[in-house]
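Undergrad: Please find the sequence and the predicted model below.
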Amino acid sequence: MARTPSMADVAKEAGVSGQTVSRVANGKTNVDEATRERVLAAMRRVGYRPNSAARALRNGRFSSIGVIISALSTFGNSRTLEAVTAAAAAEGFSIVLMPVDRPSQGEVAGAFSRLDEQAVDGVIILIEQHQLNESEIELPQGLPVVVIDAGGRRDLPVVDFDQAAGAAAATQHLLDLGHRTVWHIAGPPQSYAAERRRDSWQATLSRAGREVPPVVTGDWSAASGYAHGLRLDASATAVFAANDQMALGLLRALHELGRTVPGDVSVVGFDDMDEAAHFWPPLTTVRQSFGEVGRQAVGALLAEITGGRGEPVSIMVPTELVVRSSTGPG
């Protein structure tokens, strides 16, 4: 069996001391760049890999963050995960991903158990479903945890978009254009984000003294927006869809029905996905800064890792209404 290359092998190959190799392997900054590059090149040539577990025993850190996530296929979750990964990498941390199909007590507890075996310094939870707030969901003590988009939980640090302000801005924009009321295609009922957007839409109409139309519920997909678009009430002149994908399906349905956008019906989405500016017509929508949520979540978790758990914080990241050509006068 071949012997695993050691630091001594790297030191001999690079022509430096073992202490210098140790500094490079542990990410210390007191090594000049030319020497660092020579040591790294020697590591590659001899096949040496720093032992992260040994480093963790020495400095008390694994430089690894666990992420428990549900519904990885949804646009919001995938973009948020991408942002968390980028923010963690910028801080020198790697990500261990633990998807859960159904965020029940057993699934979440199992994910924490597997992450504990992977030796992570803390965990970010990205589960938007209502189950996370149920009393039977018990999170382990002692492990730093930050939650993204978790609705009702207030016993943990929470980072979220200002969903209510974004939905209010979308609804008010349509009212300001002269539409008598605004219809709504909501997201799935188990989603906190969908719930907050729906409640804010309804509250905005009520404050303005406008009729609140019946809510129709989609599943975040373009297909569900299309299906509801085909059945849209003939009197509707403005629709706020809870995400851009459902708005895309709605646009197709309206085109097929011969209802022009925005001439007959104005449409607003939510997310500002990259493709929204290239829909026909370009979609008015609510922009969410996924990068900022990722940075804030990782920053809050690192603060817990290094400083211990204090009072739970709630960080709200602003949203922004982006007006394009899919909305017009009512």
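TA: That came through, no problem.

Undergrad: drop to CA atoms for contacts and neighbour counts, all remaining ones
TA: Will do.

Undergrad: Determine which residue lies closest to the centroid of this protein.
TA: In the chain, the residue lying closest to the centroid (CA atoms, centre = their mean) is residue 80, at 2.2 Å.

Undergrad: check contacts around that one.
TA: 290, 291, 293, 294 (CA atoms under 8 Å, 6 or more residues apart in numbering).

Undergrad: Show me how to select, in PyMOL, the buried members of those residues.
TA: Burial among the contacts of residue 80 is assessed by 16 or more other CA atoms under 10 Å; the matching PyMOL selection reads:
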select buried, resi 290+291+293+294
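
Undergrad: now, which of the contacts of residue 80 lie within helices?
TA: Among those, the residues falling in helices (DSSP state H) are 290, 291, 293, 294.

Undergrad: Take this one as well and set it beside the first:
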Amino acid sequence: MAEATTRSASAPAPRSVDVARLAGVSQKTVSRVLNNEPYVSEVARRKVLEAAEALGYRLNNAARALASGRTRSIGVVSLGTALYGPASLLTGIERAARDTGYALRVVNTIDGEPSGIAGAVESLLEQGVDGIVISEPIDEGDVGISVDVPVLVIGAPAPFAAPRVVTVGVGADLLARAATEHLLDLGHLTVHHLAGPQRWYAARDRLEGWRTALADRGRAQPPVIPGDWSASSGYAAGQGPARDPEVTAVFAANDDMAVGLIRALVEAGRRVPEDVSVVGYDDIPVAAYITPPLTTVRQPFDAVAHEGLRLLVQAIEKPDAETIRANDPPVELIIRASTGPAPRA
């Protein structure tokens, strides 16, 4: 529509009225388009966006905040950890935020830190955020605070009161069921579970999904094997199953523990998958390149983050609208060479 324009450093910055003039629409239409409001035709929306790009126009977020009473920012409380799951979810939130027009302000907590969540939330509220995302995977109990902005909680119950709470799940129980059912479908009589630490909501959900899958098939539920998410804990926990010929299938609550478990099995002379099949959880980048390549379930971090932020922004901008239920995340089982048919008796 419009050709890109150039201006000198001393030229005044383009204004919304300039965008309206170039696009041939009203300033109200420009405002609606740039604030991503409804009731604008696709033709008008395209004209405004093309004109804004041609002029090098940037929406003045500070002015918009004064006009709307919002800072156009969302606070995120996340566990400060290098573990694949929490770190990948935070990355997904950061990616999704780019499409919302809101800036992110992230505060990390530390496992075991007293009042970690409460202190992080108070810090974000002092910065005037319009909404808060709780991506805190550990059960700290009731944190004893309340907030006056909408809250998005990912994969856990809300730890405090808020005027509107949006909850989205990563489908941990569904993914765990899919992993367990895959092993049962291969003919294994039952599946052992190498679990994560039970203070983590994700570990509880994966444990529950494993139990449900076995119960639905009427299969025996072996004792849970405890782990702490690390490969070293998987290796240590794998010493028992490695010596037990009755163990033919193991579902590990994350890929790191599965990697440690496989090493313990191989060192004991148990072949994977001929003697013992192993399924992990997460699909970490290295999972496809270990020996044997690891069958696992892939967490839908980006899909969950986009769905959650979409609902949170709606709760912020339309506080009187009915809360829409989040869509269930997809289940993606990645079958590789670490699983195979149950060994013959």
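TA: Thanks, I have it. Given the structure is predicted, the values throughout are model-derived calculations rather than measurements.

Undergrad: quick revisit: tell me which of the contacts of residue 80 of structure 1 you also see in structure 2.
TA: Conservation of these in structure 2, assessed by both residues aligned by TM-score structural alignment, their matches' CA atoms under 8 Å: retained contacts are 290, 291, 294.

Undergrad: what residue of structure 2 takes the place of the first one?
TA: By that I understand residue 290 of structure 1. Taking TM-score structural alignment, the alignment pairs residue 290 of structure 1 with residue 301 from structure 2.

Undergrad: quick one, what contacts that match?
TA: Counting by CA under 8 Å, 6+ apart, residue 301 of structure 2 touches 88, 89, 92, 170.

Undergrad: now the residues you listed as JSON lines including secondary structure?
TA: Shown next, in JSON lines, are those (DSSP: H, G, I helix; E, B strand; the rest coil):
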{"residue": "88", "secondary structure": "helix"}
{"residue": "89", "secondary structure": "helix"}
{"residue": "92", "secondary structure": "helix"}
{"residue": "170", "secondary structure": "coil"}
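
Undergrad: which of those are also in contact in structure 1?
TA: Contacts conserved in structure 1 for those, counting by both residues aligned by TM-score structural alignment, their matches' CA under 8 Å: 88, 89, 92.

Undergrad: and the closest residue to the last one other than its chain neighbours, how far is that from residue 274 of structure 2?
TA: Right, the one you point to is residue 92 of structure 2. Counting by CA to CA, 6 or more residues apart in numbering, residue 92 of structure 2 lies nearest to residue 302, which is 4.7 Å off, once chain neighbours are set aside. Relative to residue 274 of structure 2, residue 302 of structure 2 is positioned 35 Å away (CA to CA, to the nearest Å).

Undergrad: try residue 266 of structure 2
TA: 11 Å.

Undergrad: Ok, residue 237 of structure 2 next?
TA: Distance of residue 237 of structure 2 to residue 274 of structure 2, given as CA to CA: 20 Å.

Undergrad: same question, residue 181 of structure 2
TA: Distance from residue 181 of structure 2 to residue 274 of structure 2, by CA to CA: 18 Å.

Undergrad: Name the residue in those two with the higher neighbour count.
TA: More neighbours surround residue 181 than the other of residue 181 of structure 2 and residue 274, with 22 against 15 (other CA atoms under 10 Å).

Undergrad: contacting residues around that one?
TA: Neighbour list for residue 181 of structure 2: 213, 214 [criterion: CA under 8 Å, 6+ apart].

Undergrad: which residues in the stretch 1-150 of structure 1 form strands?
TA: For the stretch 1-150 of structure 1, the strands defined by DSSP state E, counting those that start in this stretch cover 64-69, 94-99, 122-126, 145-148.

Undergrad: now those strands as CSV including mean neighbour count and distance to residue 198 of structure 1?
TA: As requested, the strands of the stretch 1-150 of structure 1 are arranged in CSV below (neighbours: other CA atoms under 10 Å; distance: least, CA to CA, whole Å):
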stretch, mean neighbour count, distance to residue 198 of structure 1
strand 64-69, 24, 23
strand 94-99, 18, 27
strand 122-126, 23, 20
strand 145-148, 26, 19
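
Undergrad: CSV please, covering those strands and showing distance to residue 238 of structure 1.
TA: As requested, the strands of the stretch 1-150 of structure 1 are exported to CSV (distance: least, CA to CA, whole Å):
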stretch, distance to residue 238 of structure 1
strand 64-69, 34
strand 94-99, 37
strand 122-126, 32
strand 145-148, 31
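
Undergrad: So which of these is nearest residue 240 of structure 1?
TA: With CA to CA as the measure, strand 145-148 is the member of the strands of the stretch 1-150 of structure 1 nearest residue 240 of structure 1 (24.0 Å).

Undergrad: helices or strands next to the closest one in the packing?
TA: Strand 145-148 of structure 1 sits against strand 122-126, strand 158-161, helix 290-307, with contacts defined as 3 or more CA pairs under 8 Å, 6 or more residues apart in numbering; DSSP states H and E.

Undergrad: if you set the cut-off to 10 Å instead, what comes out?
TA: Using 3 or more CA pairs under 10 Å, 6 or more residues apart in numbering; DSSP states H and E, the elements in contact with strand 145-148 of structure 1 are strand 64-69, strand 122-126, strand 158-161, helix 290-307, strand 314-317.

Undergrad: Which parts of structure 1 are helices?
TA: Counting by DSSP H, structure 1 has these helices, from start to end: 7-14, 18-25, 33-46, 52-59, 75-90, 105-117, 163-176, 192-207, 222-230, 244-257, 290-307.

Undergrad: returning to what we had before: including distance to residue 103 of structure 1, could the helices and strands packed on strand 145-148 of structure 1 go into CSV?
TA: Shown next, in CSV, are those (distance: least, CA to CA, whole Å):
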stretch, distance to residue 103 of structure 1
strand 64-69, 9
strand 122-126, 10
strand 158-161, 17
helix 290-307, 20
strand 314-317, 22
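
Undergrad: who wins for proximity to residue 235 of structure 1 among these?
TA: Nearest to residue 235 of structure 1, of all these, is strand 158-161, at 32.3 Å by CA to CA.

Undergrad: Between the two ends of stretch 214-226 of structure 1, what distance do you get?
TA: End-to-end distance for stretch 214-226 of structure 1, by CA to CA: 17 Å.
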